[in-house]
Structures are given as C-alpha cells and as structure tokens.
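1. Quick one, what's the 3D model for this:
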Amino acid sequence: MGQIYLVRHGQASFGSADYDQLSELGLEQARLLGEWFANSRQQFHRVVTGALKRHRQTADACMAVLPKAHRIDTDWHTDPDFNEYDHHEVLVRHHPSFEDPAEIKRFLAASPNARQAFQEIFQAAMTRWMSGEHDADYRETWTQFRRRCIAGLQRLVDGADKSQSIIVFTSGGTIATICQHVLGLEDKQMAQLNWTLANCGLTKLLYQTGGASSRRVSLSYLNNYAHLEWLGQPHTITYR
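-> Here you go, the predicted model:
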C-alpha cells in the first residue's frame, strides 16, 4: 500500500500585493514540518509541487531539513493541476472593490471581528462560484477546478508503484476538493472543509494498485498539524 501526503503551503502574504510569497512564519512552519518528518525518519520517493511560488518555497524549506540520505534519488516534479483556484478572482467577482489589496486592508482594519467578517464575504463568494449560475464570469469554473484536481490525483496514483511514499505541496482548496472526491462529500462540505485546513497542515491518503480496475484511494488522516503544536505557541497555527 502506498502513501500520498498532501501538504498545504505555509502562511502566505495575505493582503499584500504579492500573496504568492511565504511569510517568515510560513517558512518556519515548513521547517517545523521538515523536522517532524526527519524525527519520524520519513522518506519520500517522489516530491510533487503545484506551479505556484508558495508551493515550491514550502517544499524547499521542508525538504531541506530532512537528512541528506533521505533526499538522495528523490524524484521532483511540478504539476499545475495541484494549483489553487484563483481565490482573488472568486472574491472580486462577488465583491468588486476588493480588487485593490489596500481596500481589503481597510475593510479588515474597520471590522470589529475582521476574520469573521472576511470569512462571511468569502463564503458568499465561494457559493456564487460553485453555484454554476455565473460560470461565464470566471476563467476557471468550479466544475473545471474540481475536474483538474481529481485528474492530478488520478495521474499521481496511476504513475506510482504499489508502495511508494509521495509528498505533494499544494493548497487548501485543492486538498479539500481531493478529500471531497475521496469521501464523496457534497460541494457545501468541501467549502466548509477548506476553511479548517491549517497552513502546513498534513493530510495522508493511502492508495492500492493492482491494475487499473482495482486502484483505490482512501483517507488515513486529515489536517494534522501536531508538528506546529509541539512548540506550545498558538501563533504558529494559521489558516491563511
């Protein structure tokens, strides 16, 4: 039985002109995950990253901590099917004034409970996107996004040996969508799950191979961030 570890990227630069850049905390989260893997003597046969900068930065910071012997002959591959949906486009189609990052900062600063207020707006934006009623407004519809996430997972399993350990550095929406597919969840549950995934949280899938007709993927655990908790510092656990 093989293993696929799905890692959500470390904390990115939310509210800045370039979101696709890890913060200092995001880099530290990735290093802590790498230390956890090193302490558990985990080895990986393949490393896969989405094509976004924050995916590769998380992978580099995490894998650099592993002992050199655990990194020799590891195959690295970039697959854009593990990219996140365009969260900025989803947001601004619902709330056009948020096209300007400065407006987001002003909104957050003026809100008594900024996190809850932003979450409510983004949930409404996700509902609009996922409804299928406004597909012409988006470069990638919800249906198209879901299809490519599933295709990325299937291609990964189809190309794997029966007992490989593979790690994928990706994004929360991608992980939630893959879990939706594996568990047979509704769209609404995917959106709810997406909000719960911590930066550098770890989700583990198990796969079995034995011919195309008998390939099966199951969930082992979801959103494990024990590697961030052991420091006893709540600020290391973030969600965006």
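
2. contacts, neighbours, all on C-alpha from now
-> Noted.

3. hey, where'd the helices end up in this structure?
-> For the chain, the helices defined by DSSP state H occupy 24-39, 53-63, 87-94, 101-110, 114-130, 142-158, 172-183, 187-196, 226-229.

4. Would you tell me which of these gets closest to Ile72?
-> Ranking those by proximity to Ile72 (Cα to Cα) places helix 53-63 first, at 11.3 Å.

5. what's in contact with that closest one?
-> Contact with helix 53-63 is made by 9-10, 12, 20-22, 26-27, 30-35, 49-50, 71, 169-171, as judged by Cα atoms under 8 Å, 6 or more residues apart in numbering.

6. Kindly report the same for stretch 144-151.
-> So stretch 144-151 is contacted by Asp81, Phe82, Tyr85, Thr174, Thr177, Ile178, His181 (Cα under 8 Å, 6+ apart).

7. Next, the second sequence, to be compared with the first:
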Amino acid sequence: MPHITLVRHGQANTTARDEESYDRLSPLGHQQAAWLGGYMRDIGDRFQRVYTGTMRRHIETASAMGAEEHADIAHDARLNEFAYFTLSQLMQEQYGLEVPTEREGFVSHLPAVLGAWERGEIEGAPESHEHFANRIQDVMQEIAAGQGRALVITSGGLIGSVLRQTLSLDVGGWAQMCLAIMNTSVHRWQMVLGQPLLTQFNGIAHLETPDRHHAQTHL
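-> Predicted structure coming up:
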C-alpha cells in the first residue's frame, strides 16, 4: 500500500523579502535537516523513492538529511512553492495591503493574499492558483501511483495545498494549515482504495528534546 511522506524544508533566510533571497537555508535550517535525517536513520525509516522540488532550499534540505542514502533523488519543478513574496508585493501595490513584519500579522495577511489569488484578483501573478493546484494534484497522483514508500521534500505552501485537497478545506483553513507547518516537519499520507488518508501532521519528533526546542521554527 503506497505511503507518501512530505517534509517541509529547513529554516530559510528569515530576513528575505523576495523569492530569490529567501531560497537558501540558514545555518539552523541545515541543522534541522541533519537532525531529521539522523532521526529517520535511527528509527529505521526507509524510502524507496525520493523527490524534491527544484528550489535551492529543497535540495539543500535533502542533502543535509542524507536523503540520497535512500534512493536517487528526482527533482520536479511541480513540487515548487508558489511565489508568496511576489503575490504579497502585488497585493500591496494594487490594494495597499501592507506586508507584515511579525508572524502574528500573517494570520490575517495570508488568507487575504490566498483568497485574492484564488479569485484571480491579483494582476500580474506569476502563476494562477488554478495552475498551482493542478500541478500539485498531478504530481501527487503520479507519486501515489509509484511503488514503495516515497519521501517528498518541498515547501509549506505546497504541503498546505495537499492538505487542503485531502481535507476539502476553504481558503481560511488552508491558510491556517500553512501557518502551522514547521520547518522540517513530517506529514504522512497512506493511499487507501486510491484515496489519500492523512496519518500524520506536523511531526517534529527530531526536535522534541529540550536542547532542540529552540529549533522549532515556522519561518
């Protein structure tokens, strides 16, 4: 029975305000990924297939985890994140919606951006929401059809979208999921009669010891 494990990348460049600057792991992000890889080895968690997006933070996370020990890594651009920084900048220019400087501000900012994007109200968006949702559905269906356990290293927005498709969430629910997803968190699905069943959300067992609590990050 196919199993799919999705992992969010390690902490990226938290001071970034654009897509390119954000797309690299911080020193803590490398450490989070190394701890996750070590934890998976310790518990005997093995995978027959490994996938990442083509973003630098995905590839760096896979490398720090030692993911190549499981299988050859397939890089697929369909597993890339949507351009949140760009969408936020367009929302500010077109609607005056200020980009938050603290995490609490994203509680209202994220659903506003995602809702406008889904409704096609952001002029010049680099990708339509429909295209984003369709490419995720397509790649996840292909991965689910493969043989053996699959490890997928990607981004929080994409994982949140898979959760949305699995649980039939509205935009508000999707945004809440995205905000909750932690760096190097583990999310698992099991395919049952051709349908995805969520069996784990936001697992961070590799960061639960007291000396690693500081590494439980969202941004």
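
8. So after superposing, what's the score?
-> Here the superposed chains carry a TM-score of 0.89, computed using TM-score structural alignment, normalised by the length of the second structure; 213 aligned residues with a Cα RMSD of 2.2 Å.

9. Take the helices of the first structure and lay them out in CSV including distance to Leu219 of the first structure and mean neighbour count.
-> Shown next, in CSV, are the helices of the first structure (distance: least, Cα to Cα, whole Å; neighbours: other Cα atoms under 10 Å):
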stretch, distance to Leu219 of the first structure, mean neighbour count
helix 24-39, 19, 21
helix 53-63, 22, 23
helix 87-94, 26, 17
helix 101-110, 36, 14
helix 114-130, 24, 15
helix 142-158, 13, 17
helix 172-183, 7, 22
helix 187-196, 14, 16
helix 226-229, 18, 18
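
10. looking at the ones you listed, which is closest to Gln208 of the first structure?
-> Ranking those by proximity to Gln208 of the first structure (Cα to Cα) places helix 142-158 first, at 8.5 Å.

11. Report the contact partners of the most centrally placed residue in the first structure.
-> For the first structure, Ser171 is the residue whose C-alpha lies nearest the centre (Cα atoms, centre = their mean; 2.0 Å). Ser171 of the first structure makes contact with Val7, Arg8, His9, His55, Phe82, Asn83, Glu84 under the criterion Cα under 8 Å, 6+ apart.

12. how about the last one, what's its match in the second structure?
-> Meaning Glu84 of the first structure. In the second structure, the residue equivalent to Glu84 of the first structure is Glu81, according to TM-score structural alignment.

13. that older thread, and of the helices of the first structure, who's closest to Ser16 of the first structure?
-> helix 101-110 (6.3 Å).

14. just to revisit the earlier point, out of the contacts of stretch 144-151 of the first structure, which is nearest to Leu205 of the first structure?
-> Ile178 (9.9 Å).

15. Verify the stated contact: that closest one with Gln154.
-> No - because the distance of 10.1 Å does not satisfy Cα atoms under 8 Å, Ile178 of the first structure is recorded as not touching Gln154.

16. Now render the helices of the first structure as TSV, adding distance to Thr238 of the first structure.
-> Converted to TSV, those look like this (distance: least, Cα to Cα, whole Å):
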stretch	distance to Thr238 of the first structure
helix 24-39	9
helix 53-63	15
helix 87-94	17
helix 101-110	17
helix 114-130	12
helix 142-158	24
helix 172-183	12
helix 187-196	10
helix 226-229	10
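
17. Superposed on the first structure, what's the mean shift for the longest strand anywhere in the second structure?
-> For the second structure, the longest strand by residue count, based on DSSP state E, is strand 195-203. Following the fit onto the first structure, the mean deviation recorded for strand 195-203 of the second structure is 1.1 Å by mean Cα distance after the TM-score superposition for the first structure.

18. Okay then, goodbye and thanks.
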